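Trainee: no letters, just coordinates:
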């Protein structure tokens, strides 16, 4: 672990190691209001030994929601709830960014008082979202065809991102990550398969990038570029995202985000068993145009993580599910201890079970298991 366990300077945020806790939806907020709570504070504080925690995706507005019980960062109650979380993480020695989220067409009318979700274009999302019904039972439900965002509404959403970033600072976060990946609203603007607009937000690469860049600029102006990261997904093809122009679009985005001076890019890589490998050529091109920190995530284990850092293609590696079942994941890597398995049925919704009851290994001062 000669790389993962080293410290790293993320602009003005000093990280204790290069291990990142990836953003993972857990749907444990207090209702009504999608409010972060004390249980969430315990969950994140348990995992504060990560160099950086990136929170679960958090909607910037009511319109931005697409799944039941996901947290927001737009109401006073939500800001107060997140403050309890960040205070707990900082008290445990951790650093934490919040992931800012608008799902766009990855939603359902149940979250919008019967109205349709919004998107750059009225195209079938070919996707499902997790919704809890009146009986308290969660299930995956098909997304409807969305309605097209107006020019005025696009500008309002950019303002919502700016305000959400300001709220995040009030809530005590060390920075924000803009979720531009995995088929959500920003990603929908980036891709020719989901963006058929004929105005300045569609068509050319420059136009399809405009929404992301205007959001990034607004947030950077509000809280400083050194506190901003961006997540992108160049090789994700599901949810109608199989765009033949996405790789040059991502590289152009990286070039412009580098010019803006954001702290990092976070690549969400395909993580299913037979997923395509990320080409070395792409990694080399990305490193050439983006000089900030690069985080990679997607099915990495310790050996693969060490290798991608050693090759110079990444500076930090994010781990998702291993952090769910192993609150002390960095210590387990450091001491080459076995990893506990998670219980998939307890990932979304519920209570403490499968959330804050996973055990940690009791280590003696010499590193041996007590």
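Mentor: Now that the structure is in, tell me what you want to look at. Since the model is a prediction, treat every value here as computed from it, not as a measurement.
Trainee: can we go C-alpha only for contacts and neighbour counts from here?
Mentor: Fine.
Trainee: can you count the residues close to residue 313?
Mentor: Residue 313 has 20 neighbours, counted by other CA atoms under 10 Å.
Trainee: and for the one 10 residues further on?
Mentor: Other residues lying near residue 323 total 23 when counted by other CA under 10 Å.
Trainee: these two touch, right, it and residue 331?
Mentor: No. Here residue 323 lies out of contact with residue 331, judged by CA atoms under 8 Å, at a distance of 11.4 Å.
Trainee: take this one as well and set it beside the first:
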């Protein structure tokens, strides 16, 4: 089914895509250690994968405070803008489209990764039973410091500045990282947000930070260049909610009012089972959004084709398959065998396990 709708052109807001296969955001920990800037290795990595209808970059911190792992790239400095500009130019030269994922990790960090060695920040001083990578090993995340209400506008402004920087860097748009237990998700969920001010308590108040971020980002770039990623039923990074269906129904209704380019949902557990909690309904959440719907988590060729043919999804995001297969879309179209990813090289390192996976054509030549 190389003529399947999955391989046909589509639009996500103002972004025109040559196919409906999306490269999901994938943290690979290879930014320059001294300034968290992407460099030539990133240029080649993303260039190789420009066959995707859309590339969503690895999460990129909007500020030094937003950093949660060693060697992740940022989008707040001139060096980072210049590094990303080389990436976007390379992707565009190959006929691809690319958006950057805007990231603030909140409590999923550690003082060794924070400017001045201070505690990470979060809606409330509640530790996550999680770990982060400090450049040497995985270490437990500590109890964060609860943000003062007066501090929140500066973080919101960082989202706006990061969006402006993304435009300067030549991206086709931005994706707000509202998933997987990071800062936006922490404000949304009552397991992490115990505030009793305007940013917490009722489900409506827990939406306030998300609304301010949406206002800031769409104020810096038109909404049809903005997407958002949410993970309604995932407990990644020890995030919980007493009623995720209600919480994310409110969140998606809010998001829908902005007429964004797309809604990107992690279906089930991040990188794990696709199971939905009893009494919850993923289809009902998608139905609340009028723009392009992007699904992610555990899709294979058959399920991706079916999801798009049926109209359930407009776009399907794949993660690990893109790590090991730079020509993944071509392999998918031809139903060709896939390279197996080397898990030992997922996080950190150089070109090994990053830019040295063979294409189908290269594999065929090697076999002759």
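Mentor: Thanks, I have the structure now. Fair warning: this is a prediction, and the values are worked out from it, not measured in the lab.
Trainee: in the second structure, which spans are helices?
Mentor: 40-48, 78-93, 152-168, 183-188, 203-206, 208-220, 244-256, 282-286, 301-309, 320-324, 328-334, 360-367 (DSSP state H).
Trainee: most tightly surrounded among the ones you listed?
Mentor: helix 183-188 (a mean of 28; mean count of other CA atoms under 10 Å).
Trainee: just give me the mean distance for that one relative to the first structure.
Mentor: Superposing on the first structure and averaging over aligned pairs (mean CA distance after the TM-score superposition for the first structure), helix 183-188 of the second structure comes out at 0.4 Å.
Trainee: what's that helix aligned against in the first structure?
Mentor: Structural correspondence for helix 183-188 of the second structure: residues 185-190 of the first structure, per TM-score structural alignment.
Trainee: what about the matching stretch, distance to the chain center?
Mentor: Centroid separation between stretch 185-190 of the first structure and its chain, computed with CA atoms, centre = their mean, to the nearest Å, is 14 Å.
Trainee: kindly report the same for stretch 237-250 of the first structure.
Mentor: For stretch 237-250 of the first structure, the separation from the chain centroid amounts to 18 Å (computed by CA atoms, centre = their mean).
Trainee: got the end-to-end distance for that stretch?
Mentor: 14 Å (CA to CA, to the nearest Å).
Trainee: just stretch 345-352 of the first structure next, same as before
Mentor: 13 Å.
Trainee: who's in contact with that stretch?
Mentor: Residues outside stretch 345-352 of the first structure that contact it (CA atoms under 8 Å, 6 or more residues apart in numbering) are 25, 26, 27, 28, 39, 69, 353, 354, 355.
Trainee: which positions in that stretch come out as buried?
Mentor: By neighbour count on 16 or more other CA atoms under 10 Å, the buried set for stretch 345-352 of the first structure is 347, 348, 349.
Trainee: relative to residue 327 of the first structure, how far out is the second one?
Mentor: It refers to residue 348 of the first structure. Per CA to CA, residue 348 of the first structure is found 17 Å from residue 327 of the first structure.
Trainee: swap in the last one?
Mentor: Here the criterion is CA to CA. By it, residue 349 of the first structure lies 18 Å from residue 327 of the first structure.
Trainee: I'd guessed residue 87 of the second structure sits against residue 47; true?
Mentor: Yes. Using CA under 8 Å, residue 87 of the second structure is in contact with residue 47, at 7.2 Å.
Trainee: and the aligned residue in the first structure for residue 112 of the second structure, how many neighbours does it have?
Mentor: Structural alignment (TM-score structural alignment) places residue 112 of the second structure against residue 110 in the first structure. Applying other CA under 10 Å, we find 15 residues neighbouring residue 110 of the first structure.
Trainee: residue 110 of the first structure and residue 65 of the first structure, how far apart?
Mentor: Separation of residue 110 of the first structure from residue 65 of the first structure (CA to CA): 10 Å.
Trainee: you'd agree residue 64 of the first structure is up against residue 105?
Mentor: No. Here residue 64 of the first structure lies out of contact with residue 105, judged by CA under 8 Å, at a distance of 9.3 Å.
Trainee: which one of these two has more residues nearby?
Mentor: Taking neighbours as other CA under 10 Å, residue 64 of the first structure and residue 105 compare with residue 105 leading, 32 against 26.
Trainee: quick one: residues contacting that one.
Mentor: By CA under 8 Å, 6+ apart, the contact list for residue 105 of the first structure reads 117, 118, 119, 125, 143, 144, 145, 146, 184, 185.
Trainee: ok, the aligned residue in the second structure for the fifth one - contacts?
Mentor: So the one you mean is residue 143 of the first structure. Applying TM-score structural alignment, one finds that residue 143 of the first structure aligns to residue 141 in the second structure. Residues in contact with residue 141 of the second structure, defined by CA under 8 Å, 6+ apart, are 107, 108, 109, 110, 127, 128, 129, 130, 131, 132.
Trainee: what does residue 342 of the second structure give?
Mentor: Going by CA under 8 Å, 6+ apart, residue 342 of the second structure touches 324, 353.
Trainee: any idea how far it lies from residue 356 of the second structure?
Mentor: 11 Å.
Trainee: for the closest residue to residue 25 of the second structure other than its chain neighbours, give its distance to residue 193 of the second structure.
Mentor: In this structure, residue 25 of the second structure finds its nearest non-sequential neighbour in residue 58, 4.4 Å apart by CA to CA, 6 or more residues apart in numbering. Residue 58 of the second structure sits 26 Å away from residue 193 of the second structure, going by CA to CA.
Trainee: with residue 347 of the second structure instead?
Mentor: Per CA to CA, residue 347 of the second structure is found 30 Å from residue 193 of the second structure.
Trainee: what's the end-to-end length of stretch 297-315 of the second structure?
Mentor: Start-to-end span of stretch 297-315 of the second structure (CA to CA) is 12 Å.
Trainee: all strands of the first structure, in order?
Mentor: 8-10, 13-15, 19-21, 52-59, 96-101, 118-119, 128-132, 138-142, 147-148, 175-179, 228-232, 264-268, 293-297, 316-319 (DSSP state E).
Trainee: which elements pack onto the fourth one?
Mentor: Other elements packing on strand 52-59 of the first structure under the criterion 3 or more CA pairs under 8 Å, 6 or more residues apart in numbering; DSSP states H and E are strand 19-21, strand 96-101.
Trainee: returning to what we had before: in ChimeraX, how would I select the buried members of the contacts of residue 105 of the first structure?
Mentor: To isolate the buried subset of the contacts of residue 105 of the first structure in ChimeraX, counting by 16+ other CA under 10 Å, use the following:
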select :117,118,119,125,143,144,145,146,184,185
